[in-house]
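> could you look at this predicted model? Sequence included:
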Amino acid sequence: MHSSPPDWITTPLTEDLLRGALDLEHTAHGVLPHRLPARARAQCADPQLAMAESQPSGVRLVFRTRAGAVELDTLPTKRVYAGAPPRPDGVYDLLVDGRLTDQARVRGGNTVTIDMAAGTAESRPGPVGTLRFTGLPEGVKDVEIWLPHNETTELVALRTDAPVEPVPDRGRKVWLHHGSSISHGSDAASPTTTWPALAAALGGVELINLGLGGSALLDPFTARALRDTPADLISVKIGINLINSDLMRLRAFGPAVHGFLDTIREGHPTTPLLVVSPILCPIHEDTPGPSAPDLTALSAGRLSFRATGDPAERASGKLTLGVIRDELARIVRERAAEDPNLHHLDGRELYGQADSAELPLPDQLHPDAATHRRIGERFAARAFAADGPLGTPPRPAVCG
């Protein structure tokens, strides 16, 4: 670990310096940001959910300072997939006054090796690492350090060469979003280039990202987390994980969507709420799940997925993306008669057939970095436009 000059200031890592997390767990090393509250985590022992919600997509340190240099000690947990090419270390994005200024990675950390063929995972502990940003502009500035969207990250220590203080409310609307691994940011280049982060920047809103890889399953505890989180704008992207996991049939799906929306509305009765159906995913448009790793691709050193269901099973209520899109459109249309702030967006407006021909999903499920940018730009244009479903004017600045 890098030793800091003795005149540097160590600032406690507290909630008032963090945005995008719903809970902070105190650990032996420091603090671990969570994107689901402790009560929700206690209601589900699924390792996939535990991994996803502890990966800090959209979570960032935000502070105001005159500092010219910043150090951050972290303990990341990195994933390795047996038989697949090594994954790059997670990226930390540094923003100064809203502009991307630098990027860094942390070596070392814990490692989880996942064998998708055997369905096993093995953990190995590792050391705390340090990242350093230097040469920051002179004068008072707002600094944001966006944590890696795909690495569980314990925050150990923050050091600067000048004092820091929390950034006051900027008067921006808070956008609360829930979705699957695509919303989580799978295969995006960095934490500020996941499609929700890009859309939030374009829309001028503050993001709370509850995109949970493999875990957007209409769980009641997730609905309660959405219900209880203060927000000005809400969107929920529903569908693909229910097919990936083959979790429910059409009979259960409709009532589960209603229950999920009912719970959100208990805490946000009139908040603009946008229901987004899945983007195009050719392997599951008409073929049910579950999804499974493509072992032929894995043996060739590529991570890819395939659909294992039979299209004929739709007759018995198995879900496909086409079925889910139709059902979501129907549910929103019927509910909107009494809920004028409820809206629907067909995910194929964000990524459709023409996009698939130009920018195919590399592993058959997840978009690449260029596609994240396209989806983010289109969501911002459709949702945050002045006449869009989430296009409300900004809150007035708080004075005094």
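Ah, there it is.
> only C-alpha atoms for contact and neighbour calcs from this point on.
Fine.
> quick one: the helices in the stretch 251-400 of the chain?
Along the stretch 251-400 of the chain, counting by DSSP state H, counting those that start in this stretch, helices occupy 295-299, 321-335, 353-358, 369-383.
> contact partners for the closest residue to residue 190 other than its chain neighbours?
Among residues not flanking residue 190 along the chain, residue 91 sits closest, at 5.6 Å (CA to CA, 6 or more residues apart in numbering). Going by CA atoms under 8 Å, 6 or more residues apart in numbering, residue 91 touches 103-106, 147-148, 190-191.
> what about residue 91, distance to residue 136?
Distance from residue 91 to residue 136, counting by CA to CA, to the nearest Å: 18 Å.
> and what of residue 89?
Distance from residue 89 to residue 136, by CA to CA: 23 Å.
> hang on, residue 101 is in a helix, isn't it?
No. With DSSP: H, G, I helix; E, B strand; the rest coil as the criterion, residue 101 is assigned strand and is not in a helix.
> comparison target below:
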Amino acid sequence: MHTEWTTTPLTAELVRGALDLERTERGILPHRLPARARAQCPDEQLATAESQPSGVRLVFRTPATAVELDTLPTKRAYVGAPPRPDGLYDLLVDGRLTAQATAGGGHTVTIDMTTGTAEHRPGPPATVSFTGLPAGMKDVEIWLPHNETTELLALRTDAPVQPVPDRGRRVWLHHGSSISHGSDAASPTGIWPVLAASLGGVELINLGLAGSALLDPFTARAVRDTPADLISLKVGINLVNLDLMRLRAFTPAVHGFLDTVREGHPDTPLLVVSPILCPIHEDTPGPSAPDLDGLRAGQLRFAAMGDPAERASGKLTLGVIREELSRIVRQRAADDPHLHYLDGRDLYGEADHAELPLPDQLHPDAAAHRRIGERFAALAFGADGPFAG
């Protein structure tokens, strides 16, 4: 049967969770950091992470029963590791997950973690199709893959669409590492910040940046300049991963980040979250590196390359970071009653690791993401939490 399609321009009115929409030759590319921030750091890891649309979704109202979205994804592959599944697009109707789809084609970046090199192979666009949506006017959300850079080319429906009006929900802006980005989660609505936002009844802006939660000043300015009712900052694991700084630099860097955020959000509830349990780095400094024996066996795992004795010279471990973050927040909270601290082990600790171990030694799996999201919602959005309504 022939379908009469309505093509709707892809504009900021329909895209949520992105801080910038870059116009391309074919469409738009959502970014989770503004252009000014991107210009200040040429790091390829950051460029990849911020362009992967974790938490970004198309949101509209429509009576349509069929939706098509043309995209140009960029997929990643790792030499020696099992193939990665295509990223999922989650379709929500009136807030309920209704369908999932993938996009074939697209560009591919093949990464050799033993040499640090990458090979780029271009590919064609793809069309993601959803049919059989319930009749009648409804809210439709298409959550983009959290782990694939996704250029949006065209949106087609079999009935007109309109923007969803502001319903007064609070905006929660969260910044963190690859765990907040969604590494090893099953789908874009299965990453822990999205689960927590759903349980908390808030609108999410997710600045979880894989490998790039590094107390960068440009990220602090992005948080400062983004309207938000609630803010959380999950700090620590990437600083150890990269062996980026010593304790002497860490303490003033945390203060500076918080100072910058407070310039734009002086009274906003602000929750500092320390790292979840990660046994390889609890008492052993970084850097982290791929376990070559695991790669040879077709498994992607990580190992800590530091020496516990190096803590004496100021090298960071997760234990050191938790202790210092707790101290910093206590110090600042004397003059900042809206500043709070959460120990990440309350989200995922020793008992959780015994039941749901980290598959690659760094990242939680889908079940652990759900547990972390539920725990965060209870601790932050609950009646006694810093984000209580």
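Received the coordinates, thanks. Worth saying up front: this structure is predicted, and the values here are computed from it rather than measured.
> picking up where we left off before, quickly compare the helices of the stretch 251-400 of structure 1 and say which is most buried.
helix 369-383 (a mean of 20; mean count of other CA atoms under 10 Å).
> got the contact list for that one?
Residues contacting helix 369-383 of structure 1 (CA under 8 Å, 6+ apart): 185, 187-189, 193-200, 202-203, 349-351, 359, 388-391.
> please report how far the aligned partner of residue 13 of structure 2 in structure 1 lies from residue 168 of structure 1.
Alignment note (TM-score structural alignment): residue 13 of structure 2 maps to residue 16 of structure 1. Using CA to CA, residue 16 of structure 1 is found at 10 Å from residue 168 of structure 1.
> check residue 367 of structure 1 too.
35 Å.
> neighbour count: these two, which is higher?
A count of neighbours by other CA atoms under 10 Å puts residue 367 above the other of residue 367 of structure 1 and residue 168, at 27 against 10.
> for structure 1, which residue occupies the most central location?
The residue lying closest to the centre of structure 1 (CA atoms, centre = their mean) is residue 184, at 2.7 Å.
> now that residue: closest residue in space that isn't a chain neighbour?
Using CA to CA, 6+ apart and skipping the chain neighbours, the partner closest in space to residue 184 of structure 1 is residue 211 (4.1 Å).
> what do we get in structure 2 for that neighbour?
In structure 2, residue 211 of structure 1 lands on residue 208 (TM-score structural alignment).
> which strand is the longest one in structure 2?
Criterion DSSP state E: the longest strand present in structure 2 is strand 66-78.
> and it, what does it pack against?
The contact analysis (3 or more CA pairs under 8 Å, 6 or more residues apart in numbering; DSSP states H and E) places strand 66-78 of structure 2 against strand 107-112, strand 126-131, strand 149-157.
> now, of these, which is deepest in the fold?
Comparing these by mean count of other CA under 10 Å gives strand 149-157 as most buried, with a mean of 22.
> who are the packing partners of that one?
Judged by 3+ CA pairs under 8 Å, 6+ apart, strand 149-157 of structure 2 is in contact with strand 6-8, strand 28-31, helix 44-51, strand 66-78.
> let's have those in JSON lines, adding distance to residue 249 of structure 2 and mean neighbour count.
Below are those laid out as JSON lines (distance: least, CA to CA, whole Å; neighbours: other CA atoms under 10 Å):
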{"stretch": "strand 6-8", "distance to residue 249 of structure 2": "49", "mean neighbour count": "15"}
{"stretch": "strand 28-31", "distance to residue 249 of structure 2": "29", "mean neighbour count": "23"}
{"stretch": "helix 44-51", "distance to residue 249 of structure 2": "21", "mean neighbour count": "19"}
{"stretch": "strand 66-78", "distance to residue 249 of structure 2": "33", "mean neighbour count": "21"}
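> would JSON lines of these with distance to residue 276 of structure 2 be doable?
Formatted as JSON lines, these follow (distance: least, CA to CA, whole Å):
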{"stretch": "strand 6-8", "distance to residue 276 of structure 2": "42"}
{"stretch": "strand 28-31", "distance to residue 276 of structure 2": "27"}
{"stretch": "helix 44-51", "distance to residue 276 of structure 2": "20"}
{"stretch": "strand 66-78", "distance to residue 276 of structure 2": "26"}
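> tell me which of these sits nearest to residue 214 of structure 2.
helix 44-51 (10.3 Å; CA to CA).
> Provide the aligned range in structure 1 for the helix or strand following the closest one.
Next along the chain after helix 44-51 of structure 2, taking DSSP states H and E as the criterion, comes strand 57-62. Residues 60-65 of structure 1 are where strand 57-62 of structure 2 aligns, taking TM-score structural alignment as the criterion.
> the matching stretch against structure 2, how far on average?
In the superposition with structure 2, the average deviation recorded for stretch 60-65 of structure 1 is 0.2 Å (mean CA distance after the TM-score superposition for structure 1).
> contacts for that stretch?
Residues outside stretch 60-65 of structure 1 that contact it (CA under 8 Å, 6+ apart) are 17-20, 139-147, 162-167.
> could you list every residue that touches the counterpart of residue 325 of structure 1 in structure 2?
Using TM-score structural alignment, the equivalent of residue 325 of structure 1 in structure 2 is residue 322. Going by CA under 8 Å, 6+ apart, residue 322 of structure 2 touches 236, 274-275, 343.
> how close does residue 322 of structure 2 get to residue 115 of structure 2?
When distance is defined by CA to CA, residue 322 of structure 2 is 32 Å away from residue 115 of structure 2.
> and residue 225 of structure 1, what pairs with it in structure 2?
Checking TM-score structural alignment: residue 225 of structure 1 goes with residue 222.
> so who does that match touch?
Residue 222 of structure 2 neighbours (CA under 8 Å, 6+ apart): 33-34, 37.
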